[in-house]
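Novice: Dropping the sequence and predicted coords here.
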Amino acid sequence: MREIILASHGALASGMADTAQMIIGDQPGLRVLSLQPGSHPDALKRQIEYWLAETSADEVLILTDLWGGSVNNALLGLTQDPRVHIIAGMNLNLVLQLCLSPEPLADVIPAALKEARQGMIYGNAVLACPQAEDELF
């Protein structure tokens, strides 16, 4: 069983989860943690530690908003648990792929990251030169 935690500064994680579930339906294994003003990122880490102690999930994926940000930095130590995988720089394409994939995380993460990166497109360049669209990726 896989659990996915979206963790961010502010409401980004909540909005990402809402949007993903609007597109692919309810995801019971999807959780949200948001660092609010005045809160400390270590509080998020403690929440996940307590939850990890109680969950029966074989794989736990934590998607954070920003590599080097306080949320990501606070949670990186959780990778000491062999079930935990952390990816920074979440985007909707990545969230959708990882929610829908039944394959083990170690097998699916590299391809999901590649596809998520390829999903970022500078629209102006595509419109200015549609025949060279393949060169923009």
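Specialist: Thanks, I have the structure now.
Novice: Could you use CA atoms for every contact and neighbour count after this?
Specialist: Will do.
Novice: ok, and for stretch 4-11, which residues are buried?
Specialist: Ile4, Ile5, Leu6, Ala7, Ser8, His9 (16 or more other CA atoms under 10 Å).
Novice: Leu30 contacts Arg2, correct?
Specialist: No. Leu30 lies out of contact with Arg2 (CA atoms under 8 Å); the separation is 9.0 Å.
Novice: how far away is the residue most central in space within the chain from Thr55?
Specialist: With distances taken as CA atoms, centre = their mean, Leu63 lies nearest the centre of the chain, 2.7 Å away. To Thr55, Leu63 is 18 Å away according to CA to CA, to the nearest Å.
Novice: And the helices in this structure, which stretches?
Specialist: Assigned helices in the chain, in chain order: 12-24, 41-54, 70-75, 92-100, 105-118, 123-128 (criterion: DSSP state H).
Novice: The structure to be compared is supplied as follows:
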Amino acid sequence: MEQQTPVILVISHGFFCRELVNSVKMIFGDAPGLLSLPLEEGMDPEVYEEQLNQLIDSYDGNVFVCVDIMGGTPFKSLAKAARTRTLYGVAGVSMPMLIEVLSNRDELSKRELAAQAAAACSEMVMDLTEYMEKMHKLGTGE
């Protein structure tokens, strides 16, 4: 049986997830099945949890979830949702990570996608100090 392309759901505190999705679309282009669900300031955590469950169920659980940080309300809501269904995802979502997920969601299982996204993201974080110092020297002729 062929795997159906999962919906990518980005969840976060505030509108970070919505704006991250918008920014990724500027680079990646049209990305069907890329959604966001922000936890709005002052929102009741139970209301957010219910919205998350409804969204996951509307895609028969075929979602891959990218969450901003571990431990917060979006993460806790996702953890509760995972008690009754098999879910996959990553925490610490960033633009490079989300592009990696979108680029590979058709070829990899959701389990493989989570491992690939986490590994790729760790390679994309770097200290630019040395590079910037080199650029400064080039610009100043030192």
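Specialist: Sure, I can see it. As the structure is a prediction and not an experimental result, all values here were calculated from the model.
Novice: How close are the two chains, by TM-score?
Specialist: The TM-score (TM-score structural alignment, normalised by the length of the first structure) is 0.82; 128 aligned residues with a CA RMSD of 1.9 Å.
Novice: sorry, back to before: which residue in the second structure lines up with the residue nearest to the centre of the first structure?
Specialist: Aligned counterpart of Leu63 of the first structure in the second structure: Cys66 (TM-score structural alignment).
Novice: show me what contacts its match?
Specialist: Neighbour list for Cys66 of the second structure: Ile8, Leu9, Val10, Ile11, Gly89, Val90, Ala91, Gly92, Val93, Leu98 [criterion: CA atoms under 8 Å, 6 or more residues apart in numbering].
Novice: Tell me, how many residues neighbour the last one?
Specialist: Think Leu98 of the second structure. 22 (other CA atoms under 10 Å).
Novice: cool, and the fifth one?
Specialist: Neighbour count of Gly89 of the second structure, defined by other CA under 10 Å: 22.
Novice: quick one: it from Tyr131 of the second structure, how far?
Specialist: Relative to Tyr131 of the second structure, and taking CA to CA, Gly89 of the second structure is found at 33 Å.
Novice: Stretch 51-71 of the second structure spans what distance, first to last residue?
Specialist: The first residue of stretch 51-71 of the second structure is 18 Å away from its last residue (CA to CA).
Novice: Which residues belonging to that stretch are considered buried?
Specialist: 52-53, 55-56, 61-69.
Novice: just stretch 67-85 of the second structure next, same as before
Specialist: Val67, Asp68, Ile69, Thr73, Pro74, Phe75, Ser77, Leu78, Ala81.
Novice: Other residues contacting that stretch?
Specialist: So stretch 67-85 of the second structure is contacted by 10-13, 17, 39, 45, 48-49, 52-53, 61, 89-94 (CA under 8 Å, 6+ apart).
Novice: let's see it at 10 Å
Specialist: Defining contact as CA atoms under 10 Å, 6 or more residues apart in numbering, one finds that stretch 67-85 of the second structure is touched by 9-13, 16-17, 36-39, 44-46, 48-53, 56-57, 60-61, 65-66, 87-94.
Novice: Could you export the buried residues of stretch 4-11 of the first structure as CSV, including distance to Gly119 of the first structure?
Specialist: Listed next are these as CSV, based on distance: CA to CA, whole Å:
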residue, distance to Gly119 of the first structure
Ile4, 21
Ile5, 22
Leu6, 19
Ala7, 21
Ser8, 21
His9, 23
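Novice: what's the closest of these to Pro104 of the first structure?
Specialist: Nearest to Pro104 of the first structure among those is Ile4, at 12.8 Å by CA to CA.
Novice: corresponding residue for that closest one in the second structure?
Specialist: Ile4 of the first structure maps onto Ile8 in the second structure, by TM-score structural alignment.
Novice: Would you check that its match makes contact with Val63?
Specialist: Yes. Using CA atoms under 10 Å, Ile8 of the second structure is in contact with Val63, at 5.8 Å.
Novice: and for these two, which residues touch both?
Specialist: Common neighbours of Ile8 of the second structure and Val63 (CA under 10 Å, 6+ apart) are Gly33, Leu34, Leu35, Gly89.
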